[in-house]
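In: pasting the sequence and the predicted coordinates here, then a few questions.
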Amino acid sequence: MRVLISGASGMLGSALTSALERKGHSVRPLVRREARTAQEVSWNPAAGELDPAALKDIDAVVNLSGAPLIQLPRRWTRSFIEQLYASRIGPTRTLALAIQRADNPPQVFLSQSGTGIYGAQDEPQDESGPVGEGILADLCAHWEEATTAARQHSRVVRMRTGVVFGPRGGALAKLLVPMKLGLGGKLGSGEQFWPWICQPDLLAAMQFLLEQPISGPVNLASPEAANVDQVVTELARALAKPHRLSVPAFALELGLSKPAAREVLLTSTKATPAVLLGHGFEFGYPGMAEAADWVASQLKTTS
């Protein structure tokens, strides 16, 4: 399979590229500069520029574009929130329009989204759950809407991804830094639930979605819910580090801004992977203990 990937140099993109290439697939990264190799494809998503001819021999497109939600020391100012929207909606729309205009469109378009689309919810949400309230829910809803132009031409999957448990990058990395120093602890009450998924399961799920006849929204989250206190406890155990400290909600709101703290770290959401489970996908790391052990093993390998 020939796969075109946006965000190929990021944490998920580079890991997915390696996983696909190990299975014999050909990966073509999208780059925001002049292409330097025959494999690279140049585009300018800010200007909506991608030559549809670049898709003529592509079987699948994977869209992983999007600026990180938390970029310390930056706060969620109006301009930063606009950047979060632009970095997701612009690239997604550019890809969708190129697919629409391609003479031979790819068979499948996997486009990133997030479980933040459900907002704060007391009950578990499968893919039929309603769009929630808040900046993050609105952002994800517009992000998914940007795939519209491609839906009559390719099988479109909107990947609602939870917090990714990987050894580097992403939200977990910001939690691991103080924990590795012995300064770890819960955030806020610690009772809020984070939809989460271990990186190997995320990569396996993406490859599963490339091959299976699935379209529409798909929750990429573990079937076993865990709150932040459980996350911190298991990570501390796996890393053999203390976790006695805690960061109160007001301190997070002061340091990150209220919207960022409340919507990214303090909101409680449970997302169930009903579509994946219904199609027979098997999670290798369904529980927090297994995921924490895997993260710790990867950190030991790379240290």
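Out: On my side now, so go ahead. This structure is a prediction, so every number in the text was calculated from the model and none was measured. Numbering: from 1, shown residues only.
In: rest of the way, CA atoms for contacts and neighbours
Out: OK.
In: mind listing the strands for the stretch 151-300 of the chain?
Out: Along the stretch 151-300 of the chain, counting by DSSP state E, counting those that start in this stretch, strands occupy 155-161, 163-165, 185-187, 196-198, 216-220, 245-247.
In: can I get those in JSON lines with mean neighbour count and distance to Ile5?
Out: Converted to JSON lines, the strands of the stretch 151-300 of the chain look like this (neighbours: other CA atoms under 10 Å; distance: least, CA to CA, whole Å):
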{"stretch": "strand 155-161", "mean neighbour count": "23", "distance to Ile5": "14"}
{"stretch": "strand 163-165", "mean neighbour count": "23", "distance to Ile5": "18"}
{"stretch": "strand 185-187", "mean neighbour count": "22", "distance to Ile5": "34"}
{"stretch": "strand 196-198", "mean neighbour count": "28", "distance to Ile5": "21"}
{"stretch": "strand 216-220", "mean neighbour count": "23", "distance to Ile5": "18"}
{"stretch": "strand 245-247", "mean neighbour count": "14", "distance to Ile5": "37"}
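In: structure B:
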Amino acid sequence: MIGQRVEHAGIVGVTGGTGFVGRALIRDLLHSGYGVMIVTRDPERFRRTVPAGAGVGEVEICGWDGLMDRARRKRVEAWVHLAGEPIAGRRWSKRQKEAILRSRAESTRRVVEVLSSAPGGGRPVLVSASAVGFYGTSETAVFTEEDPGGDDFLATVVKMWEEEALRAEKFGARVVRVRLGVVLGREGGALPRMVFPYRLGIGGRIGTGRQWVSWVHLEDAVGLFRFALERPVQGAVNAVSPNPVTMETFGRTLARVLGRPYRVPVPGAALRVVFGEGADVLLRGQRVLPKRAEQWGYAFRHPDLEGALADIFRGGER
């Protein structure tokens, strides 16, 4: 178990702060008294979305241009990198696949460049988002951080993404690659789209139902990023619940929590018409376990699916 906290910069740089996980992480950091430098392509638009009194920490919102100088002046030595073109929700055309690959390579490269000029005084830290897509897909295998990467498109993207992040080690940085599973929360990610048919009374199995869903509650996703910032850990860590489920179990559990029927299946062929190869995100999964997070001593707040979904929908409209 790793319980000791490490010293880190007073201000944490965050890229991808407009995303689902990024917004939650920024709120958490600010409420905990951290200063946050938010890097976004549209600083003015994002500035209007930060609520007054978001926390006691300092907030600075800036674009990518001139970032190195600003980060040096603010003595930013710790970074959480979340930026990248969304993987799910759009058809994987050749152009979209290129955008997914390019956005991750270019943004990670720029963060590493900024980190290479850290002002000193402490060991630089890079906590870089990654994905369980690293392992490829399987209905039978069980994956931990000790397993090699797969060879499909998503696995290739994730391996490249992580290789770019690991370049920061050349500059003495402590690098943690957080391999996110399906992040569950009400404000974004996959869950709102999955819930919609249940609200209409037509929810049901997606594809065969045998594919695995390696999921994580948003609070635990944020918690693992914080853990990686504050503890002397490095390497890859799977940000998933210790209890993955099949899509069949996921759907039946969601129906039960929402108090809705579970009956109308969604054929895989229909999803492929809409999303092409991108449908594999829903139709082909992987059973991933958080072996390293548990070894490090991270305590999951929401380890079981039914409790996690009940927490997400508690007190709200069902």
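Out: Done, it's in. Keep in mind the model is a prediction, meaning the values are calculated, not measured.
In: how about CSV for the strands of the stretch 151-300 of the first structure, with distance to Glu282 of the first structure added?
Out: Converted to CSV, these look like this (distance: least, CA to CA, whole Å):
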stretch, distance to Glu282 of the first structure
strand 155-161, 16
strand 163-165, 17
strand 185-187, 30
strand 196-198, 13
strand 216-220, 12
strand 245-247, 34
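In: and the helices in the stretch 51-200 of the first structure, which stretches?
Out: 78-101, 135-145, 170-180, 199-211 (DSSP state H, counting those that start in this stretch).
In: give the residue farthest from the middle of the first structure.
Out: Distance from the C-alpha centroid of the first structure, by CA atoms, centre = their mean, peaks at Asp103 (29.9 Å).
In: distance of the counterpart of it in the second structure relative to Glu146 of the second structure?
Out: Using TM-score structural alignment, the equivalent of Asp103 of the first structure in the second structure is Pro119. Distance of Pro119 of the second structure to Glu146 of the second structure, computed by CA to CA, to the nearest Å: 34 Å.
In: now swap in Ile312 of the second structure and tell me
Out: 31 Å.
In: looking at these two, which is more packed in?
Out: For Ile312 of the second structure versus Glu146, the count of surrounding residues by other CA atoms under 10 Å is larger for Ile312: 17 against 10.
In: so that one sits right up against Glu187, yeah?
Out: No. With contact defined as CA atoms under 8 Å, Ile312 of the second structure does not count as touching Glu187 (9.8 Å).
In: got any residues that touch both of those two?
Out: Both Ile312 of the second structure and Glu187 lack any common contact, where contact means CA atoms under 8 Å, 6 or more residues apart in numbering.
In: contacting residues around the equivalent of Leu136 of the first structure over in the second structure?
Out: Using TM-score structural alignment, the equivalent of Leu136 of the first structure in the second structure is Leu154. With contact set as CA under 8 Å, 6+ apart, Leu154 of the second structure has these partners: 133-134, 136.
In: do that again at 7 Å, thanks
Out: 133-134 (CA atoms under 7 Å, 6 or more residues apart in numbering).
In: one more: Thr246 of the second structure?
Out: By CA under 7 Å, 6+ apart, Thr246 of the second structure lies in contact with 209-213.
In: how about Gly204 of the second structure?
Out: Counting by CA under 7 Å, 6+ apart, Gly204 of the second structure touches 251, 262-266.
In: redo that, cut-off 10 Å
Out: Contacts for Gly204 of the second structure were tallied using CA atoms under 10 Å, 6 or more residues apart in numbering; they are 194, 197-198, 247-248, 250-252, 254-255, 261-266.
In: any idea which residue is closest to the centre of the first structure?
Out: Nearest to the geometric centre of the first structure sits Thr161, at 4.5 Å (CA atoms, centre = their mean).
In: which residue in the second structure lines up with Leu175 of the first structure?
Out: Per TM-score structural alignment, Leu175 of the first structure is aligned with Met194.
In: measure its match to Ile202 of the second structure for me?
Out: Here Met194 of the second structure is placed at a distance of 11 Å from Ile202 of the second structure (CA to CA).
In: out of everything not next to it in sequence, what's closest to the residue farthest from the centre of the first structure?
Out: Lys56 (6.9 Å; CA to CA, 6 or more residues apart in numbering).
In: what about that neighbour, neighbour count?
Out: Lys56 of the first structure sits with 14 neighbouring residues when counted by other CA under 10 Å.
In: does it touch Pro106 like I think?
Out: Yes. Here Lys56 of the first structure lies in contact with Pro106, judged by CA atoms under 10 Å, at a distance of 7.9 Å.
In: still touching in the first structure? Go through the contacts of Thr246 of the second structure.
Out: Contacts conserved in the first structure for the contacts of Thr246 of the second structure, using both residues aligned by TM-score structural alignment, their matches' CA atoms under 7 Å: 209-213.
In: of those, which is the nearest to Asp42 of the second structure?
Out: Proximity of these to Asp42 of the second structure (CA to CA) peaks at Val213, which lies at 33.5 Å.
In: and for the counterpart of the closest one in the first structure, the neighbour number?
Out: Mapped onto the first structure by TM-score structural alignment, Val213 of the second structure lines up with Trp194. Using other CA under 10 Å, Trp194 of the first structure has 24 other residues around it.
In: also Leu239 of the first structure?
Out: Other residues lying near Leu239 of the first structure total 20 when counted by other CA under 10 Å.
In: map it onto the second structure.
Out: The equivalent of Leu239 of the first structure in the second structure is Leu258 (alignment by TM-score structural alignment).
In: so who does that match touch?
Out: Contact analysis of Leu258 of the second structure by CA under 10 Å, 6+ apart lists 195, 198-199, 252, 309-310, 313-314, 317-318.
In: and of those, the nearest to Gln286 of the second structure?
Out: Distances from Gln286 of the second structure to the contacts of Leu258 of the second structure, taken by CA to CA, are shortest for Arg252, at 18.9 Å.
In: nearest spatial neighbour of that closest one, skipping sequence neighbours?
Out: When the adjacent residues along the chain are set aside, Arg252 of the second structure lies closest to Tyr262, with 6.3 Å between them (CA to CA, 6+ apart).
In: ok so, going back, looking at the strands of the stretch 151-300 of the first structure, which is closest to Glu144 of the first structure?
Out: Ranking those by distance to Glu144 of the first structure, with CA to CA as the measure, places strand 155-161 first at 6.5 Å.
In: show me what Gly90 of the first structure aligns to in the second structure.
Out: If you follow Gly90 of the first structure across to the second structure using TM-score structural alignment, you land on Glu106.
In: mind checking how far that match is from Ser116 of the second structure?
Out: The value you get for Glu106 of the second structure to Ser116 of the second structure, if CA to CA is used, is 15 Å.
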